[in-house]
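**Q** 3D, please:
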Amino acid sequence: MEKLRPIKGTQSLYGEAADRFAHVVATFEEVRRLYGFARVEVPMFEQTGVFARTMGETSDVVSKEMWSFESRSEGSVTLRPEFTAGIARAYLSEGWKQYAPMKVATHGAAFRYERPQKGRYRQFHQLDAEVLGSADPMADVELLCFGAQLLDELGIEGVRLKLNTLGDAQSRDRWRAALIEHFAAHHDELSEDSQARLEKNPLRILDSKDPRDRPFADSAPKMVLSAEAEDFFGQVKAGLDAAGVAYELDPHLVRGLDYYRHTAFEFVTDQLGAQGTVLAGGRYDGLIEQLGGPPTPAVGWAAGIERLAMLVDDEVRAGIEAAVLPMGEEARPHAIRAAQLLRGAGIATEIFWSGKMAKRMSRADAAGAGAALIIGEEEIAAGTVQYKDLKTGEQRQLTVEETVEPITDIAAEAMLAEWSQEEQA
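**A** As a prediction, the model looks like this:
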């Protein structure tokens, strides 16, 4: 029988790794709520055309990385490589246009067939936030503030926001034509990839890492913005200044596909080697029109959960607040009853069923418990538990109901102490 193994580029999580993952998602959900972004869900697979039309037929994702297969009834379908295209499709086919402008966010698995590396998997997970139906530059500002606060709440340090403008359609079309003329003059000296991109995706040559391309990318003509595009970018920068979000202008930061407009941005870090982007996005005013819909302004970003989880500084542990220790078979149903009462009161509780008392106490302490409830023959007869404060060592006889308040107080004190340490740090 063939030995079972994980599929290359996938991972299973347990313990602190799973807790870090969950911590990133929980923090995202909390910040999403603060910014008023509604939760949405979209299918994990779509008709292949949804991604091919929105990501560009010649892009690396479409030509090399998509997980596509033939369905018996739907033709070619593809596991989503990202969220934006599926949300745009739903905006058109599910009647979401009536809610515009709409602020939405989601998270979940995505799939790309690429070489696995640090923080990058073939099944990976993304956070995603979008504003659809708003041409206001303040939508860009709010999204950037959302991203900045998320990274701050996660405690990720050393992150820089790189910002650029791709101009409006008029500015971009003029720039694209100038780039094609510039790079065509050096066609034979460009890398093979850049030669292939020259006609359909010349902006991608600007961020090429191939040393053969760098002299021509660095000497390429700069975009000349229209007055309207200049004003739009000025409002974005002024909004970020007002919000206290620092940024660096980066004229080499581009998006290759023609439906991108105006703002492009990346939050980058030097803590992940060459793969330094942790959250990125931009305005894509032409995408929904490319799917067959009416001209619709939109802006959004995405972030990899695995990468963010790697960068969370502090130890993240889903600890407990109380431990229940039954002494003997007769105490076991009483332990279950006590644990359920505490859990019903909002107290994270674990039952440590067996083993020597010292060992069980040690395990409870390691799990983060602030208090232990010991149930033996005397406690069963009296209808009480032996309550022990694991920080002070204090012990007393209490009913289970009477333990709720002191356990809650211990948890609150622990949280205040943690906040105080963070402030001092």
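**Q** use CA for all of it now, contacts and neighbours both
**A** Noted.
**Q** residue contacts, V268?
**A** V159, R160, L161, K162, G276, T277, V278, L279 (CA atoms under 8 Å, 6 or more residues apart in numbering).
**Q** Show me which of the residues you listed are buried.
**A** Those of these that meet the buried threshold are V159, R160, L161, K162, T277, V278, L279, by 16 or more other CA atoms under 10 Å.
**Q** Switch the residues you listed over to TSV; also include secondary structure.
**A** TSV is the format used below for those (DSSP: H, G, I helix; E, B strand; the rest coil):
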residue	secondary structure
V159	coil
R160	strand
L161	strand
K162	strand
T277	strand
V278	strand
L279	strand
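**Q** Please generate a structure for the following sequence too, so the two can be compared:
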Amino acid sequence: MTSIQAIRGTRDILPSEIGNWQMIESVARQILGCAAYQEIRTPIFEQTSLFERGIGEATDVVGKEMYTFNDRGDRSLTLRPEGTAGVVRSYIEHGLHAQGGVQRLWYTGAMFRYERPQAGRQRQFHQLGVELLGSSDGRADAEVIAIATQILQTIGLKDLSLHLNSIGDASDRQHYREALVAYLTPFKEQLDPDSQTRLTRNPLRILDSKDANTQAILGNAPSILEYLSPASQTRFDALLALLADLGISSTLNSRLVRGLDYYTHTVFEIQSADLGAQATVCAGGRYDGLIPQLGGPETPAIGWAMGLERLVILLQHLQASPPSSVDFYVVSRGEAAEAQALKLAQSLRQAGFKTELDLSRSAFGKQFKRADRSGATACLILGDAEAESKTVQLKWLNSGEQSAIAQADLLANPQQLRQQLTQRST
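**A** Coordinates of the predicted model:
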């Protein structure tokens, strides 16, 4: 019988590699909590119209990459291809805007796009994102960029660079769009097929083209920075000053232009020099036009998203797999010893120690080999003699030191035991 395998573009995250995922999530949760961001969890599928209106029908995401299906009620539903639209829908639906002030939200979870699978980009992928809704202040822009930078640096990433641009307000953007179309129209037949289509539907997306010939044509294209109004330029200059005050350097990238109509002013990417062609690990921007576009009140907002698969790849390049987090590995042999071992293991777990109990009933030699492979700091050994005397052999696996201790005394001073574990594990 043919075995069933994971669908192309999806992959299992195995216990041997989950450590980096958990570390990223733990760091992000701690940093975002300190910044007063609250977690929000939205459905994995939404009405298709949410993404058509929110992302735009002229985009590749909506036109080519969404997983869309009709349910049994003949409603068109879509697995979420990104997180912002769902968060904004929830913000409007539950009247979070009526609470007044700024809403700081964050999310993490699986997203879905039908793309060609490659390293760091799967058809089911995972994002961590933040949305700051209700403030047009440039400090909000600086805040979300600073938090993203802090998360990436705290998890251990190096060689990061912030690429930053301003696309101005709606008027600036319209003037630039007209200028870009005027420049590119004489070259239309030389553009790649996707860019030819975008020329009339979504011309700013042409700036993202990976086609070498199209990029060569864009070499002399006008820059969005030439079309910023004085007010937009002043705003952008103020953001650069705020980031400098925070010690965050940036690279001006006038080609960095989000191709969605609701984006305004700040757009940015954080890239890693260690990731190759898919260098972006975090991308975001200000989207003051999205909330009214989805039926809510005029509300300024800014956010970003990180691709967790890419972060994990980077961490794997920079370090070995995270060490085992097991404190004690418990081995036992004999009916009475096995019963006591179960009770002892559960007592350790309830006291907060990470404890693995060997359930194999195999010979001690085989259990000891598994204890060594587990990466545990210490091994607890119970045989017939220990069961009769109500003791346990405590063996420190890094040194081989071993001593007997009464089972009742093992947890007599949990703090001291934890200190011993810390000393022995370093």
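**Q** With both chains overlaid, what TM-score comes out?
**A** Here the superposed chains carry a TM-score of 0.92, computed using TM-score structural alignment, normalised by the length of the first structure; 416 aligned residues with a CA RMSD of 1.9 Å.
**Q** quick revisit: hmm, which two among the buried ones among the contacts of V268 of the first structure are most spread apart?
**A** For these, the farthest-apart pair by CA to CA is K162 and V278; their separation is 11.6 Å.
**Q** so where does the residue positioned nearest the centre of the first structure fall, helix or strand?
**A** In the first structure, the residue lying closest to the centroid (CA atoms, centre = their mean) is L127, at 3.1 Å. Element membership for L127 of the first structure (DSSP states H and E) is strand 123-132.
**Q** Okay, buried residues for that strand please.
**A** Q123, F124, H125, Q126, L127, D128, A129, E130, V131, L132.
**Q** do stretch 255-274 of the second structure as well
**A** For stretch 255-274 of the second structure, burial by neighbour count (16+ other CA under 10 Å) applies to 255-272, 274.
**Q** again, but for stretch 89-108 of the first structure
**A** Buried positions in stretch 89-108 of the first structure, judged by neighbour count with 16+ other CA under 10 Å: 89-92, 96-97, 101-108.
**Q** Just the ones of these in helices?
**A** Counting by DSSP state H, the part of the buried residues of stretch 89-108 of the first structure found in helices is R89, A90, Y91, L92.
**Q** Identify the spatial nearest neighbour of the last one, chain neighbours not counted.
**A** Of all residues beyond its chain neighbours, the one nearest L92 of the first structure is G293 (6.6 Å), with distances taken as CA to CA, 6 or more residues apart in numbering.
**Q** any idea how far the corresponding residue of the second structure for the one you found lies from H94 of the second structure?
**A** Mapped onto the second structure by TM-score structural alignment, G293 of the first structure lines up with G296. According to CA to CA, to the nearest Å, G296 of the second structure and H94 of the second structure sit 11 Å apart.
**Q** on that earlier part again, so the match of G293 of the first structure: helix, strand or coil?
**A** Assignment for G296 of the second structure (three-state DSSP): coil.
**Q** May I see the ones in helices among the buried residues of stretch 89-108 of the first structure organised as a markdown table, with distance to P202 of the first structure added?
**A** Shown next, in a markdown table, are these (distance: CA to CA, whole Å):
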| residue | distance to P202 of the first structure |
| --- | --- |
| R89 | 27 |
| A90 | 30 |
| Y91 | 30 |
| L92 | 30 |
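**Q** now, which of those sits nearest M138 of the first structure?
**A** Closest to M138 of the first structure out of these is Y91 (21.1 Å), distances taken as CA to CA.
**Q** show me the contacts for the closest one.
**A** Contacts of Y91 of the first structure by CA under 8 Å, 6+ apart are K97.
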